[in-house]
Structures are given as structure tokens and as C-alpha cells.
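Novice: predicted model and sequence below, questions to follow.
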Amino acid sequence: MLNIHLAQAHQAPEISELIGELLAEIMQAINETAFSFHLEEAQQRLHEFIREGKNIVFVAERNNALIGFVTIYPSFALYAEGAFATLAELYVKPEYRAQGVGKALLDAVKTHGKQQGWKRLEVTTPPLPQFDKTLAFYQREGFQISGGRKLKTELT
């Protein structure tokens, strides 16, 4: 049976391992070292983010084993007409994909967002065309392409 619930800070080590799997999968698909990932730092950071409410994390468990997660963070913007959230990471272990786990995680986020009064959810997909299936998944779940590209600049 699938169990979706809010993560607790003490789950940060296990969730961080899945974050490492997600980032490794993306980098392998695009053949580029796009992320710098250090497990211990990620565990500490995620623990703090959950404890302080900077990230809201839902986990998917089957038979008491963690099989997926989604992280979101609340934001505010004029263009979004107030409060909204950005989906930062969503990952389901490969052997559990196409079984409704990702949809169940998104449904939990949408329910939570409505309770919080958020106007929308936003997400940036990993690079295309390598992640066309990811884009198709989000579109099936009601997300619409809103244009533009995600850009970044390092501040350190």
C-alpha cells in the first residue's frame, strides 16, 4: 500500500540519498556535471530546511520503504497574484515509476497548496529533450508551459 505524508526532519538522511540519485540521473542523461552534490551537506541542509519550514517535503512509502519524494518551497510574487509554491525536486525510484506514485505526490502538494491559499505551483523540468517524459508527466497533471528558460548565476 502506498503511503504519502509530510516528511519529518529526521528523515533528511534517507531523502537526501534519493536527491543524490535524482541528480545523478539528470547528469548522466545530459552527460554534464550540472550539480555539485555532497551527501552529508545535503542531509544537514535538508534537515534545517524541513525543521525551519523552508522546504515542505512529502514522501512516498511502500511497505515502510521510502520510494519517492517531492520538495516545494513557498514564494510570493506580483506576477503570481500573491502566494505560490515552486516544486524544487520530485523523484520516484525507477522501479516504482508509472505506478501512480508521482501523481500521488503531486496530489498531496496540490491539496496542501489549496489549504495554504497558494495561487499556483511552478516547476522547471530537467533539460529537454532528454526529459520529454518528465514534461509530458507534468502536462498530464495540469501544468502548462509558461515560456522562458530557467537561468542562473552563481553568487559565490
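Specialist: Arrived safely, thanks for sending.
Novice: C-alpha only now, for contacts and for neighbours.
Specialist: Will do.
Novice: show me the helices in this structure, by range?
Specialist: Taking DSSP state H, the helices of the chain run over residues 12-30, 39-52, 101-116, 132-140.
Novice: can you tell which of these is closest to residue 5?
Specialist: If you check each of those against residue 5 by Cα to Cα, helix 101-116 wins as the nearest, at 7.9 Å.
Novice: quick one on the thing from earlier: kindly reformat the helices of the chain as a markdown table containing distance to residue 69.
Specialist: Compiled in a markdown table, those are given as follows (distance: least, Cα to Cα, whole Å):
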| stretch | distance to residue 69 |
| --- | --- |
| helix 12-30 | 7 |
| helix 39-52 | 13 |
| helix 101-116 | 7 |
| helix 132-140 | 15 |
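Novice: second one coming, line it up with the first:
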Amino acid sequence: MLIQRATELGAKITVEMIKDLLDELDGKAVEWDTDKAETLCKEMIRKEDYIVFHYVNGAGKVVGLITIAETESLYAGGKIGLVQELYIVPTLRSKKLGRSLIKKAIDYARMRKWNRLEVGAPAYPEWARSKAFYIREGFKEVGPRLKYVL
């Protein structure tokens, strides 16, 4: 297995996996325009500030991914990375693939000289394992994140 940075050619599988993640988080199929999402994903991948790493198995199949957005903040003293999505196919969870993707993200963050890597983990009881995973991997709690949908 190997972890590689996705190119535009990987947009389709990236979109499929993120759709699976969103369905899982929501508990039902979410409304999703796959064609629009794939076009947007290709545009984002072309930029240096949106990074997708795919975890590829020995058969060449993508079985996990992590997406990171580079941004800046005063509170963090400059550039940071935001983990947007982390997804492993359900049959391969608890096999350390997530840990490998986080390590890749941390290595990338250090190479880019970011000051920190942040992630929002669901605070609901049914997602306690996700939060525990990030804490186990060295993330610290800094409070909940909120969003305003425009």
C-alpha cells in the first residue's frame, strides 16, 4: 500500500469517497451533484492550497483519503492546514490506515512550514471514536467549530 498525492485524474474517486463520508455522517444519503462536485474537485486539486492524499492498496484501488486546505490565521501565527475530510472504506477501519494518512498530512504540514494542522471532529456520542482517534494521534482540543451557511 502507498499514499500518493491525488491529481485531477483522482477527482472522481475523491468525490465518491467524500459522498460516502457525508452519507455516513448524516445517517442517510445526502443530496449531491456528482458532476458539479467532480468539476469543483478538479479545480481545487489544481491549486496548491488544496491537497488530497489517496491511500492506494496493492491492487491499485483507493481505499482511503485525506483532504487538507491551506489557510492563514492570526491566532495561529500564519499558515495552517485544515483537515477537511478523512475517510477509510469501512472494511479497512482499525487497520492503521487513518494513522498513516494523518502522518502523511503532518509530514506535508512540516514541509510547507505550517504552524499547525487542525481538524473538526463531530462532538456527538456516536462519533466519539473519531474524536478519540485524533486525540490519540496528537491533536488537542481547542473548542467546537461552528459554521454559517451562505
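Specialist: Thanks, I have it. For clarity, every value in this text was computed on a predicted model and none was experimentally measured.
Novice: fetch the TM-score of the aligned pair.
Specialist: The TM-score (TM-score structural alignment, normalised by the length of structure 2) is 0.94; 149 aligned residues with a Cα RMSD of 1.4 Å.
Novice: would JSON lines of the helices of structure 1 with mean neighbour count and distance to residue 95 of structure 1 be doable?
Specialist: What follows is those, written out as JSON lines (neighbours: other Cα atoms under 10 Å; distance: least, Cα to Cα, whole Å):
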{"stretch": "helix 12-30", "mean neighbour count": "17", "distance to residue 95 of structure 1": "13"}
{"stretch": "helix 39-52", "mean neighbour count": "16", "distance to residue 95 of structure 1": "22"}
{"stretch": "helix 101-116", "mean neighbour count": "17", "distance to residue 95 of structure 1": "11"}
{"stretch": "helix 132-140", "mean neighbour count": "14", "distance to residue 95 of structure 1": "16"}
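Novice: please tell me how far the residue nearest in space to the middle of structure 2 sits from residue 74 of structure 2.
Specialist: Against the mean C-alpha coordinate of structure 2, by Cα atoms, centre = their mean, the closest residue is residue 85 at 2.6 Å. Summarising the geometry, the distance separating residue 85 of structure 2 from residue 74 of structure 2, computed by Cα to Cα, to the nearest Å, is 23 Å.
Novice: again, but for residue 16 of structure 2
Specialist: The value you get for residue 16 of structure 2 to residue 74 of structure 2, if Cα to Cα is used, is 34 Å.
Novice: swap in residue 101 of structure 2?
Specialist: In terms of Cα to Cα, residue 101 of structure 2 sits 27 Å off from residue 74 of structure 2.
Novice: kindly report the same for residue 130 of structure 2.
Specialist: Distance from residue 130 of structure 2 to residue 74 of structure 2, counting by Cα to Cα: 28 Å.
Novice: cool, and residue 89 of structure 2?
Specialist: Here the criterion is Cα to Cα. By it, residue 89 of structure 2 lies 36 Å from residue 74 of structure 2.
Novice: more neighbours: which of the two?
Specialist: Each of residue 89 of structure 2 and residue 74 has its neighbours counted (other Cα atoms under 10 Å); residue 89 has more, 14 against 7.
Novice: done for today, thanks.
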